[in-house]
Every structure is written in C-alpha cells, then in structure tokens.
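**Q** Sequence plus the predicted model coming up.
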Amino acid sequence: MVEVLKKYIPERAAAPVFALIKEHAVYLKIVNERVTRHGDYRILADGQHQITINVSLNQYRFLVTLVHEIAHLVAFKKYGRAIKPHGKEWKHTFQFLMLPFIRPEIFPSDLLPYLARHFKNPKASSDTDAHLSVALKNYDPPSNKNYIFELPMGSTFQIYNGKIFKKGKKRVKRYECIEVSTGRTYLFQPNAEVDIID
C-alpha cells in the first residue's frame, strides 16, 4: 500500500499516511475527477469508513485532501456525529493531523508559507483559500483555463457545465458575474477556473 500511495502523494509522506489509513481502518478509493469536489468521506451501510479522492489531483493537493478527509473521520469518532462538518472540532483535528507533514522534505519551500497560513484556521476547502489554491495549481499539468481574477472586467467566460457568464465588479473577496442566458447574478471565488470566450 505504501508503494501505491507513492504514486499519488510525496514519497516521504507515504509511510505516515499509510499509518493513519491503517489506524483508522480507512477504505481509500481513488476515483475519476469530480468537478465539484476533490474528495469526500462517508460511513458505508456496513460501518466501513470510505474516503474517495480524485485521481487527477497533483501530489500536494492529493495529500492535503486526503488528510482533510481523514480529519472528518477522526473528528466524528472523537466528538460524535453532531458536530459541524467543518466546525472547530474538525479544524483542530485537521491541524493536528496535518502538522507533521508541513515540512520541506514533503512540500516544496514555495508552498510552505501558504500552508502555514492556511492551517492557522483551515477552511472547508483548500479552494476557498485563493492564495493556497493558486500556489497548489502551479504543480498541476499545464491548462488553458484562466482564473476569474485574471480576466478583464466585462469578459465573457464559460464554466464546467457550459453556462456562460460576464465578469462584473469585485465584492469584498468574490466577483459578481452575470449569467448571460438568465441575467442572474452569481458570486465567484477569484480562483475559480474558467474558459474565456473571445
């Protein structure tokens, strides 16, 4: 299993991650890409703890996502199922589990400051932290997609489901964008990846 993990996460992280998987009896399933999530955790009908992670993630995002999902399992076991999925119990658990991995032997030095800042108060998704998301994206294979924050005001773009939007003004952290077919306004994270339409 350690050798299999080395295909998906940094080599130095494989043995300690395997120890976590074994300790918490995780059934790890690597799946085809899902646009709306990087991974998830659920208890199956037979009581087994299943974690699914997208195969398409780069090794650093895969590691963060896997530990994120293991933190759900550990927090629910420790505090009960009544806790909020991304509440303080999960945050403390995620910080505790992730801390041993935030080292230069595992993550490149340019990612370490973003990870350190993120884990002061971890978000429900690494994508919600625009700075960390963009830093992690640098380790993805090249793509022709653009981030919303890179597009000029008034640009037209398409998202994964084919819907077309026009970029509007920034509202605190997110951008107001108008869906062209309905005229409805939606808010987009600055690091949302889209296809620009000429």
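**A** Sure thing, it's come through.
**Q** Going by C-alpha atoms from here, please, whenever you check contacts or count neighbours.
**A** Will do.
**Q** Need the residue closest to the centroid of the chain.
**A** With distances taken as C-alpha atoms, centre = their mean, S126 lies nearest the centre of the chain, 4.1 Å away.
**Q** Please, which helix or strand holds the closest residue to that residue other than its chain neighbours?
**A** Spatial nearest neighbour of S126, chain neighbours left out: S133 (6.0 Å); criterion: C-alpha to C-alpha, 6 or more residues apart in numbering. Here S133, judged by DSSP states H and E, is contained in helix 130-137.
**Q** and here's the other structure:
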Amino acid sequence: MTHYEKQIYKRISRFIPESATDLAFELWQQKPFRFVISKARNTKLGDFRIKPGEEAVITVNENLNPYSFLITYVHEVAHHWVNEQYKSRVSPHGVEWKLAFKELMLPFQNAAIFPEEVLKALNLYMRNPKAASLSDIHLAKALKNHDPINPDEVSLLDVEKGQKFKLENRVFEKLESRRTRVRCKEIKSGKYYLVHKMAMIIPVK
C-alpha cells in the first residue's frame, strides 16, 4: 500500500464503523477519487462533483455519526460510479444511480456493521433509495439515536407549531410541516426556510 493509499484508508477509518473500513476502502481503490472531510453543512450531508479534465471529488460532513457517514459515503461513491459510466447523460438520482447505490450498499447491510434498528430501517430504505437518506423518517430517526447527545437539543419534529428555536446561532419560528421538512421563518431577516423535521434544534423560551 502506498503512502497516499494509507492516508485515504486512515481518513476513511476515522469516521465509519471499524468493521466497514476494508469494504469502504475497496470502493475507493476500484475507482479512486479525491476524498474530503467537510465541515458541517445543514444543506447537505455530502456531495460528489467533477469538472472536465479534473479528478472527481467526494465530500462528507465531519459531524455525522459513523452509520450516517458510511451511508453518505456510499451514496456519493454511487454518483462517482454512475458518472464514470454515463457522464452527465442521466438524472443524478435516477434509475442508474439507484441501481449503483443498491449494489454498492448491499455488502454493508449486515449486523456486523449496523445496529439492529438502523439495519432494519436501512434495509427498507434501500428498496427504493431517495436522493437524501434523511428523507426517510424511519431511517433518520434510527440514525439520530446514535448522534452525540446535547441535553439542550430536541428534534424539530418534537416541538409545537409557533415555537421559536435556535439553529446555527439564528432564531427561527416553526410554521407548517410538510412531508419531510418544516417551513420556518427566520426572525431577524423575515425570510422563510425549509428545515428537515429531524434537525436538532434548541427551543427558545
């Protein structure tokens, strides 16, 4: 293993379950890419991007728990594999991506890697994976149970309409709920945002 390969292996191993590291690294070995650990982003958990003539780049947020990180990693690797075959000729989360994601994720779907409740929700989600794993409320809840605990935080799903709350040092008011997101108003600017139901927020009294 080269020095660079050892760096990638170590980078992957820091963020996912130990039992998944070899499999995850093999995905990188088969179709290498630049792997970047990103700061927390509320708009996305990870992404895949590539410019003509340049190396593909995959980023995953550093604040994800090991199970969320692994699912996001494989999700983005699936984009990389689809791009290698089809370039930009297919929909980003179309049939080709779904098939690639299901194929790449299958070896990880076992009790040696995921806790029982996460594995059960993951198996259901993978029957027809969506663009965002957190769009599946059952999987999102199962994964949230493994996030670090902040006693001041609660899920946005668990507070009443009209409740004011803090998110990223900004104050919002919870408005109407939609399928997977909640329409919220930022108090200072008066602007409206869609926030995921499972977002962890701090209620403002």
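**A** Okay, I see it. Since the model is a prediction, treat every value here as computed from it, not as a measurement.
**Q** related to what we said a few turns ago, ok, the residue nearest to the centre of structure 1 to F119 of structure 1 distance?
**A** Distance from S126 of structure 1 to F119 of structure 1, counting by C-alpha to C-alpha, to the nearest Å: 10 Å.
**Q** The residue nearest to the centre of structure 1 -> structure 2?
**A** Taking TM-score structural alignment, S126 of structure 1 has S133 as its aligned residue in structure 2.
**Q** what sits against that match?
**A** Applying C-alpha atoms under 8 Å, 6 or more residues apart in numbering, one finds that S133 of structure 2 lies in contact with 71-72, 125, 139-140.
**Q** what's the burial count for V159 of structure 2?
**A** Under the neighbour criterion other C-alpha atoms under 10 Å, V159 of structure 2 is assigned a count of 16.
**Q** That one matches what in structure 1?
**A** With TM-score structural alignment defining the correspondence, V159 of structure 2 maps onto L151 in structure 1.
**Q** what separates its match from T182 of structure 1, distance-wise?
**A** As defined by C-alpha to C-alpha, L151 of structure 1 lies at a distance of 21 Å from T182 of structure 1.
**Q** Then T93 of structure 1?
**A** Counting by C-alpha to C-alpha - T93 of structure 1 and T182 of structure 1 are separated by 42 Å.
**Q** So those two - more neighbours on which side?
**A** Neighbour comparison, T93 of structure 1 and T182: the larger count goes to T93, with 20 against 9 (by other C-alpha under 10 Å).
**Q** Where does the more buried one fall, secondary structure wise?
**A** Element membership for T93 of structure 1 (DSSP H and E) is helix 88-98.
**Q** right, and the helix or strand after that helix?
**A** Next along the chain from helix 88-98 of structure 1, counting by DSSP H and E, comes helix 112-118.
**Q** what's the average distance of that next one to structure 2?
**A** Between helix 112-118 of structure 1 and the aligned residues of structure 2, the post-superposition mean distance stands at 0.9 Å (mean C-alpha distance after the TM-score superposition for structure 1).
**Q** quick check, distance from that helix to the centre of its chain.
**A** Averaging C-alpha coordinates over helix 112-118 of structure 1 and over its chain gives two centres that are 14 Å apart (C-alpha atoms, centre = their mean, to the nearest Å).
**Q** Likewise for stretch 35-42 of structure 2?
**A** Relative to the mean C-alpha coordinate of its chain, stretch 35-42 of structure 2 is positioned 10 Å out (C-alpha atoms, centre = their mean).
**Q** Please tell me how far the match of S126 of structure 1 sits from F33 of structure 2.
**A** For S133 of structure 2, the distance to F33 of structure 2 (C-alpha to C-alpha) stands at 22 Å.
**Q** So P129 of structure 2: helix, strand or coil?
**A** coil (DSSP: H, G, I helix; E, B strand; the rest coil).
**Q** same thing with I53 of structure 1?
**A** Following three-state DSSP, I53 of structure 1 is assigned to strand.
**Q** Can you find the partner of P148 of structure 2 in structure 1?
**A** P148 of structure 2 is assigned P141 in structure 1 as its aligned equivalent, the criterion being TM-score structural alignment.
**Q** Also E55 of structure 2?
**A** Alignment note (TM-score structural alignment): E55 of structure 2 maps to Q48 of structure 1.
**Q** and its match, what is it in contact with?
**A** 25-27.
**Q** Tell me which of those you also see in structure 2.
**A** Among the contacts of Q48 of structure 1, the ones whose aligned partners also touch in structure 2 (both residues aligned by TM-score structural alignment, their matches' C-alpha atoms under 8 Å) are 26-27.
**Q** The closest residue to L44 of structure 1 other than its chain neighbours is in what secondary structure piece?
**A** With C-alpha to C-alpha, 6+ apart as the criterion, L44 of structure 1 has its nearest non-adjacent residue at 6.8 Å, and that residue is Q50. Counting by DSSP H and E, the secondary-structure element that holds Q50 of structure 1 is strand 49-54.
**Q** after superposition, how close is that strand to structure 2?
**A** With both structures laid over each other, strand 49-54 of structure 1 and its partner residues in structure 2 are 1.5 Å apart on average (mean C-alpha distance after the TM-score superposition for structure 1).
**Q** what's the next secondary structure element after that strand?
**A** Beyond strand 49-54 of structure 1 on the C-terminal side, the first helix or strand identified by DSSP H and E is helix 59-79.
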